[in-house]
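Peer 1: sequence below, structure please.
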Amino acid sequence: MEKATFAGGCFWCMVTPFEELPGIGGIVSGYMGGTVPNPTYEQVKTGTTGHAEVVQIDFDPETFPYERLLELYGVQIDPTDPDGQFHDRGSQYRTAIFYHNEKQKQLAEEYLRQLGRSGRFDKPIVTAVEPASVFYPAEEYHQDYHKKNPKHYKEDREKSGRDEFIRAHYPEV
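Peer 2: Reported below is the predicted structural model:
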């Protein structure tokens, strides 16, 4: 198994696209990319720790290649928004691909170049490609939030604008 780590706005919405797929061993919501050790959600949500909300995915590259993870990730985000995602604003909701090895870095950079040339967006791609750093799992109540609180999750996702954006830019999905 390998690890993939993606920041795509609220981590609650970034779990469901990857779960229950062949080759996915687990998905953990958490924080990466900041300077405060062992940050809490209360700290991260202020936008002052430097962390982004992320999902860290254990995957079998033979069954589910990293390139497919990138494609699935890309459909979930607005890669042109430097200030957050949908109704979640601030650096803690930025988009980033945190690579765990040089191959992931190269594949992520190439994927974003292709996305920029795709003509789907009228603004430049701003999603960062950064080396993975210390991953801090989020508090237990954030893990599998969509299963623990399905009504609230559904309402929050509907209000966020994420699904409208996906339909507008990826009608084939």
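
Peer 1: use CA for all of it now, contacts and neighbours both
Peer 2: Noted.

Peer 1: and the contacts of whichever strand or helix holds Phe98?
Peer 2: Under DSSP states H and E, the secondary-structure element containing Phe98 is strand 95-99. Strand 95-99 is contacted from outside by 4-9, 77, 79, 82, 84-85, 105, 108, 126-133, using Cα atoms under 8 Å, 6 or more residues apart in numbering.

Peer 1: next, the structure of the following sequence, for comparison with the previous one:
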Amino acid sequence: MAIEKAMFAGGCFWCMVQPFDQLPGIKAIVSGYSGGHTKNPTYEQVKTGETGHYEVVEITYDSEQFPYSKLLELYWPQIDPTDDGGQFQDRGSQYRTAIFYYTEEQKQLAEASKAELNNSNRFNKPIVTAILPASTFYRAEEEHQDFYKKQPKAYKQDRAQSGRDEFIAMNWKENKPR
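Peer 2: Model (predicted):
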């Protein structure tokens, strides 16, 4: 086993857990905050947009069973990589997209996948998702962990209102360029 960590920001962290959850080789997915300047931030602080933190998920995985490149393939279709003002209904710097890398190999794979997406002509705007070195990860409060399981009705309602699913259906289904 080769246990590694990956960290992704894709807007509201509630929507970034379920796509990765319960896949072979995925050991844990934790919602949290990273990339900012406030130590031990709370949800209330992060949602102001003043901490510099992104809402993120930290994924612990077995890279022999589920390689990082597969995580990237799963990550991109969860987001609008052309929006630098947030994601869908969630606006602000805390909801921007980013790939946080832990190793040089992760950085290279992330940059290559971003370049491939940018060159695919899938979108008529540039890919703005940041690729950043991983910084301190702060675990979010317990009520935000596995939100889609704990609060399925609220999760489905929030997701339906966000516009995320419509965007995914229009831009990512069958992996066809638009």
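
Peer 1: can you turn the buried part of the contacts of strand 95-99 of structure 1 into a ChimeraX selection?
Peer 2: Remark: buried members of the contacts of strand 95-99 of structure 1, expressed as a ChimeraX selection using 16 or more other Cα atoms under 10 Å:
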select :4,5,6,7,8,9,77,79,82,84,85,105,108,126,127,128,129,131,132
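
Peer 1: let's see which of the contacts of strand 95-99 of structure 1 end up in strands.
Peer 2: With strands taken from DSSP state E, the overlap with those comprises 4-8, 84-85, 128-131.

Peer 1: picking that back up, what about the strand holding Phe98 of structure 1, how far off from structure 2?
Peer 2: Compared with structure 2 after fitting, strand 95-99 of structure 1 has a mean deviation of 0.2 Å; criterion: mean Cα distance after the TM-score superposition for structure 1.

Peer 1: against structure 2, where does that strand fall?
Peer 2: Mapped onto structure 2 using TM-score structural alignment, strand 95-99 of structure 1 covers residues 97-101.

Peer 1: how big's the offset between the longest helix seen in structure 2 and structure 1?
Peer 2: In structure 2, taking DSSP state H as the definition, the longest helix is helix 104-119. Superposed on structure 1, helix 104-119 of structure 2 shows a mean distance to its aligned partners of 0.3 Å (mean Cα distance after the TM-score superposition for structure 1).

Peer 1: compute the inter-axis angle for that helix and strand 97-101.
Peer 2: For helix 104-119 of structure 2 against strand 97-101, the angle by axes from the mean of the first three to the mean of the last three Cα atoms, to 10 degrees is 150 degrees.

Peer 1: next one: helix 104-119 of structure 2 to chain centre, how far?
Peer 2: The chain centre lies 15 Å from the centre of helix 104-119 of structure 2; the measure is Cα atoms, centre = their mean, to the nearest Å.
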